[in-house]
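>>> sequence? don't have it. structure:
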């Protein structure tokens, strides 16, 4: 079985007919309409999607064969997943966060800065969070924030898990 990708979390039930409320963990919540099935955390079986609708920021999903609240109550607070093969193809120079996390980050002189451990998404631009060893105390780590903009991010190589960045004075402090 291939790699599973988290795309949401079941936060509650909806009504009494077996629908669940899902908080999307994706930039494109309408993607649920494209799916025929998903997986629920801790369960190997596929859950076929019968219907999808939206209420504010939530997706409301009805699964085939689950027809009352008692059938779905046990899935509250569980994450939902898709197979890697169900991922949407991204435009060139666009990456999934899970592909970026774990990449080694280097400066333009090929000096290792650290490892990308998180991506903070905000309205202006994404911020790459890089964990690096503290120069003075090699037992400690520091977190460095690098804006994910063309000025700073020079090259991303997912295959080799590396990112080349342009640093400006004070960026690593």
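Everything's here; your move. Everything quoted here is computed from the prediction, not taken from an experiment. Numbering: from 1, shown residues only.
>>> could you use CA atoms for every contact and neighbour count after this?
Will do.
>>> against residue 106, how distant is the residue nearest to residue 165 when sequence neighbours are not counted?
Distance criterion C-alpha to C-alpha, 6 or more residues apart in numbering; nearest residue to residue 165, sequence neighbours excluded, is residue 153 at 4.6 Å. Using C-alpha to C-alpha, to the nearest Å, residue 153 is found at 10 Å from residue 106.
>>> the residue nearest to residue 165 - how many residues pack around it?
Number of residues near residue 153 (other C-alpha atoms under 10 Å) recorded here: 18.
>>> contacting residues around it?
Contact analysis of residue 153 by C-alpha atoms under 8 Å, 6 or more residues apart in numbering lists 147, 163, 164, 165, 166.
>>> the last one - nearest residue in space that isn't next to it in sequence?
Of all residues not flanking residue 166 in the chain, residue 152 sits nearest, at 4.6 Å (C-alpha to C-alpha, 6+ apart).
>>> who touches the one you found in this structure?
Contacts of residue 152 by C-alpha under 8 Å, 6+ apart are 146, 165, 166, 167.
>>> against that first model, consider the following:
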């Protein structure tokens, strides 16, 4: 059975070998702590990282800040950063994405297990050689994962309400997924 290790669908921003693993929700307290929502199944990855990057979605700037302290807080993480000493400075980081190097992710032990970021932007062809499009998203489902495939020529302009209705949805299960080549960024499916 093919398996995907999740970060989750909200984590779509890539920068070279960096992967978005969370977002700053808000400032926490008066001493500059920030509250982070992680997109990881395994939050230990965040706690073992030595360096994190902040990505500002408005200015598209990327910068790193040294972490002084990290701790779990309910379903979130609280972080205290170097030179962020009060609430006003922490508020400025609200909405920034947290990124880490893919090198911090554990090596996968099975050849048919993948991280979701390995699959994003893979070209998808059916077993007859017909190009179906590119993987743009992986939807988590209780039963199995689902690949959202968008045709390369499709231009989607829509409201958030209709966003999820576009593309081809293919369950990521052995009966449909015939081959995944991460090196060539190509997935072969049994799908028309």
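Alright, I've got the coordinates. Everything numeric in this text was worked out from a predicted model, so none of it was measured.
>>> buried set for stretch 110-117 of the first structure?
113, 114, 115, 116, 117 (16 or more other C-alpha atoms under 10 Å).
>>> any idea what the second one aligns with in the second structure?
By TM-score structural alignment, residue 114 of the first structure lines up with residue 133 in the second structure.
>>> tell me how many other residues crowd the closest residue to that match other than its chain neighbours.
What sits nearest to residue 133 of the second structure in space, not counting adjacent residues and going by C-alpha to C-alpha, 6+ apart, is residue 151, at 3.9 Å. Residues within reach of residue 151 of the second structure, counting by other C-alpha under 10 Å, total 17.
>>> list the contacts for the counterpart of residue 151 of the second structure in the first structure?
Alignment note (TM-score structural alignment): residue 151 of the second structure maps to residue 132 of the first structure. Contacts for residue 132 of the first structure (C-alpha under 8 Å, 6+ apart) come out as 113, 114, 115, 141, 142, 143, 144.
>>> let's go with 10 Å and repeat that
If you count contacts by C-alpha atoms under 10 Å, 6 or more residues apart in numbering, residue 132 of the first structure has them with 105, 112-117, 138, 140-144, 172.
>>> near the equivalent of residue 96 of the second structure over in the first structure, how many other residues are there?
Under the alignment (TM-score structural alignment), residue 96 of the second structure maps onto residue 78 of the first structure. Residues lying near residue 78 of the first structure (other C-alpha under 10 Å) number 16.
>>> endpoints of stretch 143-152 of the second structure, how far apart?
28 Å.
>>> now that stretch: buried residues?
145, 146, 147, 148, 149, 150, 151.
>>> ok, stretch 97-108 of the first structure next?
100, 101, 102, 103, 104, 105, 106, 107.
>>> same check, this time on stretch 81-100 of the second structure
81, 84, 87, 89-91, 93-100.
>>> out of these, the closest to residue 20 of the second structure would be?
Within these, the smallest distance to residue 20 of the second structure is 4.2 Å, found for residue 99 (C-alpha to C-alpha).
>>> roughly how far does the closest residue to that closest one other than its chain neighbours sit from residue 94 of the second structure?
Excluding the flanking residues, the one nearest residue 99 of the second structure by C-alpha to C-alpha, 6+ apart is residue 20, at 4.2 Å. Between residue 20 of the second structure and residue 94 of the second structure the computed distance is 15 Å (C-alpha to C-alpha).
>>> ok so, going back, to which residue of the first structure is the residue nearest to residue 99 of the second structure aligned?
That one, residue 20 of the second structure, aligns with residue 6 by TM-score structural alignment.
>>> do residue 107 of the second structure as well
By TM-score structural alignment, residue 107 of the second structure lines up with residue 89.
>>> same check, this time on residue 82 of the second structure
In the first structure, residue 82 of the second structure lands on residue 64 (TM-score structural alignment).
>>> please report the distance of its match from residue 51 of the first structure.
8 Å.
>>> can you give me the strands for the first structure?
In the first structure, the strands defined using DSSP state E lie at 4-14, 19-24, 37-40, 46-55, 58-63, 79-83, 104-107, 112-120, 127-133, 141-147, 153-157, 162-165.
>>> residue 171 of the second structure matches what in the first structure?
In the first structure, residue 171 of the second structure lands on residue 147 (TM-score structural alignment).
>>> then residue 54 of the second structure?
Aligned partner of residue 54 of the second structure by TM-score structural alignment: residue 40.
>>> for the residue nearest to its match when sequence neighbours are not counted, what are its contacts?
Excluding the flanking residues, the one nearest residue 40 of the first structure by C-alpha to C-alpha, 6+ apart is residue 80, at 4.6 Å. Under the criterion of C-alpha under 10 Å, 6+ apart, the neighbours of residue 80 of the first structure are 4-10, 22-25, 38-43, 47.
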